[in-house]
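Undergrad: Sequence plus predicted model, see below.
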Amino acid sequence: MATNDRLLVQILLLGLLAASLWVLAPFWSALFWAAVLAFASWPLMRLLTQLLNGRMSLAAGILTGVWVVLVAVPLVWLGFNLADHIKDANALVKDLQVEGLPPPPSWLEAIPLVGGRLVEMWHTIDQQGAAFFDTVRPYLGQVGNWLVARSAKIGGGMVELALSLVLVFFFYRDGPRLAVFVHSLLERLIGDRADHYLELVAGTVQRVVNGVIGTAAAQAVLAYIGFVIAGVPGALVLGLLTFAFSFIMIPPLIWGPAVAWLVWQGEIGMAIFLGVWGFFVISGVDNILKPYLISRGGNLPLVVVLLGVFGGILAFGFMGLFLGPTLLAVAYSLLSDWVADRAPPAENLVDKPLADEETRG
């Protein structure tokens, strides 16, 4: 009878846990990002708490306000700037429909070998512009619907970001109690190895945060410098966009169109400079700085962490940037511990062939 009662209690507890996870399912993404942000900036929280004589709630409120200013305000400002640029693009398309292309730039004909052919192509496109717009007009509605859907998704992401910035306050304030709870839970599950795996997860997440955010910041600064030197308008906005696109590892989508714009304006020298700067400096820093920051201070093979980063993004989306390497790191450590426990000592592996030879002799 006691066994049946215990089984019933376990089933009820599992049902309660499943129902709780179901209730929290819409907020998993926001909870995840709030936890990552709180963990990555916990040294700042600890320092601010010390400066405020241990008042954690005040420190959490101040640090949350700082994140709102540093993250939410620039994103809103960036959204308004993008809206202005979209209006300019629409105006350009309407002008092209009504007035056609402007006269070809003088430098276009001066290009050796292909200059004359490019000018003829320019005039052909200008003459056929009306027919071209008539051809693509049926697809403009589909493009508009796609843009509306993307805008709704971006709006949902903004709401999720706002919720994350609210939740991060509670992670700051209750961080020590949450850490004790997680440690007790892992200790109940895996015993003495709880500290080891907590340090492993914490170290992996911290290195990925340093590598991803550090690389994105470096690329944004280098891109801003290149845009300023090349005289590209909106250098600060483009730098912020480079920071955002660095997370999905495609900053050429920012500096590439800037190079094309410089070519359009006839600034061939600056276009060549920005193209070289973008390819070798902005994009090249990703191949040097990110692996260094991710592998720094860890004992995991770099390939495990990098495969976790790329595979995690493909499997889980942007959340996989942190989930992927953490899962692979834990799995690699578990397998290493299992092999170490089962493998015979190295000296036995060396002595065994000698003993076999003596037995045969």
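TA: The structure has been received and is ready for your questions.
Undergrad: Please make it C-alpha for all contacts and neighbour counts, starting now.
TA: OK.
Undergrad: And residue 244, how far from residue 254?
TA: As for residue 244, its distance to residue 254 is 10 Å (criterion: Cα to Cα, to the nearest Å).
Undergrad: for residue 225, same thing?
TA: 14 Å.
Undergrad: These two - which one has more neighbours?
TA: Ranked by neighbour count (other Cα atoms under 10 Å), residue 225 and residue 254 place residue 254 first, with 19 against 16.
Undergrad: was I right about the more buried one contacting residue 241?
TA: Yes - the pair residue 254 / residue 241 is scored as a contact, 7.0 Å apart, by Cα atoms under 8 Å.
Undergrad: Who are the contact partners of the nearest residue to residue 305 once chain neighbours are set aside?
TA: Distances taken as Cα to Cα, 6 or more residues apart in numbering put residue 325 closest to residue 305, at 5.0 Å, once the chain neighbours are dropped. Shown in contact with residue 325 (Cα atoms under 8 Å, 6 or more residues apart in numbering): 204-205, 208, 304-309, 312.
Undergrad: dropping in the other structure now:
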Amino acid sequence: MKGKRPNKFQQAFILILLFTVLMGFIGMIQEFLIALVLAAIFAGLLYPFYHKILLYLKNKSALAASIVLIISILAVGFPLAALTGMVTNEAIQFSQKTTPIVKEILNDEFSISKQLPSWLPLQEKFDSINETLLKKASDATSAIGSWLVSSLSSATKGTAGFLMSLFIMLYAMFYFLINGQQLLASLASLLPLSKKDYNELMNRGLMVTKASLKGIVIIGFIQGLLVGLSFWAVGLNGPVFWGSVVFLLSAIPGLGAPVVWVPAVIYLILTGSIAWGIALSVWGIIVVGLVDNLLRPWIVGNDAKLPDLVILISILGGIISFGPVGIIIGPVIAALLDTVLNIYKKSFK
């Protein structure tokens, strides 16, 4: 009996047992799943850097992983925390100032009744429409401002849970850097995939993750800086906040930055700052647009061969499903789906 393969009943029982235990385990750690996924992604991206330090330290893996984590925290964690504080402060100011500004615009420049001769009988009707528009616009801007403040301040709620997730992510990164290769080998032995298909699945996910982060970090930083500086130059409120919004939206090629600076141009022109509006539009089209048209293909390259539409819906879907980290997780899932479909197509030809 020794070495005999289990029969179909035993195999089915083992699969059901495995599925049940696995679902129980996932349910138990579901609060930390995003932290673990991010840890795996960041560990994969930092592994070449870790490997160089490991060779320099003559295979002292724990020390090498610790150095990588410390450098990552100093280079990314502290600046990100400071930026979050500035963005939250400007979001609060945006929430407080937007409604009065909209009221002023609608009561002055956009009051249709003031542009009509007093003898027209339609004046009272337009006054009524203007009051309705003012109320709806004020309600909308108040809601948007409140949502921005609550979204940004939510990071400070549940501090114990946040710190626990952060600890899990950092500890998991440390573990994945040291034992990542063994874990990948174990995973490969469990999956019913050929070595070629497995390598394609892993490499494709890693390539698209790198491309997404290049688009977010490098392109986003440049475009966010350019838009923030231009907003500050023309006297618009919240340059740091809007630069941060561009930083996040820049992951969407050709669409991210214009979503912010085009409404700003319209606002400047409609409020009488025509020269500043034209200047900002020229800056947005030529300088900010240059980053998308020239720098993005050069920096990001062909790592991610996903259509722009897929990138857009995967980012938006990722944000809705996972929160801000969906900007990273969304495109990775889309890339893995694309790779699995390619494997499926080759397997069933």
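TA: Now that the structure is in, tell me what you want to look at. Predicted model only: the values in this text are computed from it and were never measured.
Undergrad: aligned partner of the residue nearest to residue 305 of the first structure in the second structure?
TA: Matched to the second structure by TM-score structural alignment, residue 325 of the first structure sits across from residue 335.
Undergrad: what separates its match from residue 311 of the second structure, distance-wise?
TA: 9 Å.
Undergrad: One more: residue 84 of the second structure?
TA: For residue 84 of the second structure relative to residue 311 of the second structure (Cα to Cα), the value is 25 Å.
Undergrad: Can you pick out the residue with more neighbours from these two?
TA: Using other Cα under 10 Å as the criterion, residue 84 of the second structure and residue 311 rank with residue 311 on top: 23 against 18.
Undergrad: Trace that one over to the first structure, please.
TA: In the first structure, residue 311 of the second structure lines up with residue 309, judged by TM-score structural alignment.
Undergrad: which residue sits closest to its match, ignoring its sequence neighbours?
TA: That would be residue 321: by Cα to Cα, 6+ apart, it lies 5.0 Å from residue 309 of the first structure.
Undergrad: Could you find the closest non-adjacent residue to residue 244 of the first structure?
TA: residue 216 (7.4 Å).
Undergrad: again, but for residue 320 of the second structure
TA: residue 326 (7.5 Å).
Undergrad: That neighbour touches residue 315, doesn't it?
TA: Yes - look at residue 326 of the second structure against residue 315 with Cα under 8 Å: they come within range, at 6.3 Å.
Undergrad: Which one's more surrounded, those two?
TA: residue 315 (27 against 20).
Undergrad: ok, now which ones touch the more buried one?
TA: 252, 326-328, 330-331.
Undergrad: where does the match of residue 325 of the first structure land in three-state SS?
TA: Using DSSP: H, G, I helix; E, B strand; the rest coil, the structure places residue 335 of the second structure in helix.
Undergrad: Also residue 302 of the second structure?
TA: Note that with three-state DSSP, the state of residue 302 of the second structure is coil.
Undergrad: Tell me how many other residues surround it.
TA: Residue 302 of the second structure is flanked by 12 other residues according to other Cα under 10 Å.
Undergrad: what does residue 189 of the first structure give?
TA: 11.
Undergrad: What of residue 85 of the first structure?
TA: Quick note: residue 85 of the first structure (other Cα under 10 Å) scores 12 neighbours.
Undergrad: What is the aligned counterpart of it in the second structure?
TA: Per TM-score structural alignment, residue 85 of the first structure is aligned with residue 94.
Undergrad: Secondary structure element holding the residue nearest to residue 244 of the first structure?
TA: In the assignment (DSSP states H and E), residue 216 of the first structure maps to helix 194-230.
Undergrad: for that helix, packing partners?
TA: helix 28-40, helix 175-190, helix 235-246, helix 268-276, helix 284-295, helix 320-342 (3 or more Cα pairs under 8 Å, 6 or more residues apart in numbering; DSSP states H and E).
Undergrad: Out of the ones you listed, the one nearest residue 106 of the first structure is which?
TA: helix 268-276 (12.2 Å; Cα to Cα).
Undergrad: Who are the packing partners of the closest one?
TA: So helix 268-276 of the first structure, by 3+ Cα pairs under 8 Å, 6+ apart, packs with helix 194-230, helix 252-264.
Undergrad: how about that helix, aligned to which bit of the second structure?
TA: Counting by TM-score structural alignment, helix 268-276 of the first structure corresponds to 274-282 in the second structure.
Undergrad: hang on, the earlier thing: the inter-axis angle of the helix or strand encompassing the residue nearest to residue 320 of the second structure versus helix 239-249?
TA: Per DSSP H and E, residue 326 of the second structure falls inside helix 326-347. Here helix 326-347 of the second structure runs at an angle of 10 degrees relative to helix 239-249 (axes from the mean of the first three to the mean of the last three Cα atoms, to 10 degrees).
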